[in-house]
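> coords below, sequence missing:
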């Protein structure tokens, strides 16, 4: 409904603001627009690769620490958490294991494997996204806001040093 739309919209806006901030930083640091355009792919490719969808954190654990500084990863987390949590109790996403056992670390509750939650939160299942802080839905927004503020303050400092008026 409208609530889900607004949550997704907020995630996209927060990610876009952070991306624009990084673009402004590139423009501020470079002397010419040609140099800034040449650096654009160098700035974008890590966003795509380390964003979390193409290369999940559990696939190459050595990259997971680097993923925390990539804004695309936080934008992806902010967008996907509400979606996965909305379908977490859907019977299509619950796999019956034929037992009544429960194991919270394995995402098994009353003999059902919680597929949506496991894909979202597991840091041990290969191919899972590793968003272990998924229950704190505000965290990706806070991280994106902090990244934007840090980058914008850095831009202000650079511009102030460049143009001493």
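That came through fine. Bear in mind the structure is a predicted one, so any value in this text is a computation, not a measurement. Numbering: from 1, shown residues only.
> rest of the way, CA atoms for contacts and neighbours
Will do.
> doesn't residue 95 fall inside a helix?
No: applying DSSP: H, G, I helix; E, B strand; the rest coil, one finds residue 95 to be strand, outside a helix.
> okay, now it: neighbour count?
Here the number of neighbours of residue 95 (other Cα atoms under 10 Å) works out to 13.
> Residue 66 now?
Neighbour count of residue 66, defined by other Cα under 10 Å: 12.
> Any figure for the gap between it and residue 47?
Here residue 66 is placed at a distance of 11 Å from residue 47 (Cα to Cα, to the nearest Å).
> go on, residue 82?
21 Å.
> Could you list every helix and strand in contact with the helix or strand containing residue 45?
If you go by DSSP states H and E, residue 45 is part of helix 33-49. Other helices and strands packing on helix 33-49, by 3 or more Cα pairs under 8 Å, 6 or more residues apart in numbering; DSSP states H and E, are helix 2-29, helix 71-87.
> here's the one I want to compare it with:
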């Protein structure tokens, strides 16, 4: 879903998102209570490292494109606007000394993910083993009132059309579960 915003804006009129019935529980960690997940065609699960920086990751086996997910369930006493600070913190951590660009996600796109608010960040990455030496990142941060935060980081070496094709392939793989 970092995903998801740029691909969503570009191709929103032609794509349908999956119905809630097609999503299964998020595969790892505490996010299973708030997020549904559907592994996109052509992606495979990435083995998690011990650094605990993300809950789950997927990648395109033949390409240099990876998506890392972090789910933060809402805790009592925290503001729903915490997603803004969490997004900025992760963007600064990823970008290092590099600048990053921030954009609000429009309500029409938020509804595809059952989200109430969200931001997207685009940045160049410093050369680092933490990001497997990828060059670019697109971070999407989604927030659902009283549910939590979904963060998805798309990392790649290509910021051209292939990056956006890959984002489009995965754009509907995760969303907040429907209210029950």
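All right, it came through fine. Because the structure is a prediction, the values reported are computed rather than measured.
> After superposition, what's the TM-score here?
For this chain pair, the superposition-based TM-score is 0.25 by TM-score structural alignment, normalised by the length of structure 1; 87 aligned residues with a Cα RMSD of 6.1 Å.
> just to revisit the earlier point, just checking, next helix/strand downstream of the helix holding residue 45 of structure 1?
Elements were assigned by DSSP H and E; along the chain past helix 33-49 of structure 1, the next helix or strand is helix 64-67.
> what's the neighbour count on residue 4 of structure 1?
Neighbours of residue 4 of structure 1 using other Cα under 10 Å come to 13.
> Just give the nearest non-adjacent residue to it, would you?
Closest residue to residue 4 of structure 1 apart from its sequence neighbours, by Cα to Cα, 6 or more residues apart in numbering: residue 82 at 7.2 Å.
> State the distance from the one you found to residue 11 of structure 1.
10 Å.
> what do you get for residue 140 of structure 1?
For residue 140 of structure 1 relative to residue 11 of structure 1 (Cα to Cα), the value is 8 Å.
> In structure 2, mark out all the strands, start to finish.
Per DSSP state E, structure 2 carries strands over the ranges 24-25, 35-37, 44-45, 56-59, 65-73, 100-104, 117-124, 136-144, 148-156, 174-176.
> I'd like those laid out as JSON lines, including distance to residue 165 of structure 2 and mean neighbour count.
Formatted as JSON lines, those follow (distance: least, Cα to Cα, whole Å; neighbours: other Cα atoms under 10 Å):
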{"stretch": "strand 24-25", "distance to residue 165 of structure 2": "24", "mean neighbour count": "15"}
{"stretch": "strand 35-37", "distance to residue 165 of structure 2": "20", "mean neighbour count": "22"}
{"stretch": "strand 44-45", "distance to residue 165 of structure 2": "17", "mean neighbour count": "14"}
{"stretch": "strand 56-59", "distance to residue 165 of structure 2": "14", "mean neighbour count": "21"}
{"stretch": "strand 65-73", "distance to residue 165 of structure 2": "11", "mean neighbour count": "22"}
{"stretch": "strand 100-104", "distance to residue 165 of structure 2": "20", "mean neighbour count": "14"}
{"stretch": "strand 117-124", "distance to residue 165 of structure 2": "16", "mean neighbour count": "23"}
{"stretch": "strand 136-144", "distance to residue 165 of structure 2": "13", "mean neighbour count": "28"}
{"stretch": "strand 148-156", "distance to residue 165 of structure 2": "12", "mean neighbour count": "27"}
{"stretch": "strand 174-176", "distance to residue 165 of structure 2": "17", "mean neighbour count": "28"}
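> would you list the ones you listed in JSON lines and tack on distance to residue 90 of structure 2?
JSON lines is the format used below for the strands of structure 2 (distance: least, Cα to Cα, whole Å):
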{"stretch": "strand 24-25", "distance to residue 90 of structure 2": "25"}
{"stretch": "strand 35-37", "distance to residue 90 of structure 2": "20"}
{"stretch": "strand 44-45", "distance to residue 90 of structure 2": "22"}
{"stretch": "strand 56-59", "distance to residue 90 of structure 2": "16"}
{"stretch": "strand 65-73", "distance to residue 90 of structure 2": "11"}
{"stretch": "strand 100-104", "distance to residue 90 of structure 2": "11"}
{"stretch": "strand 117-124", "distance to residue 90 of structure 2": "10"}
{"stretch": "strand 136-144", "distance to residue 90 of structure 2": "8"}
{"stretch": "strand 148-156", "distance to residue 90 of structure 2": "9"}
{"stretch": "strand 174-176", "distance to residue 90 of structure 2": "19"}
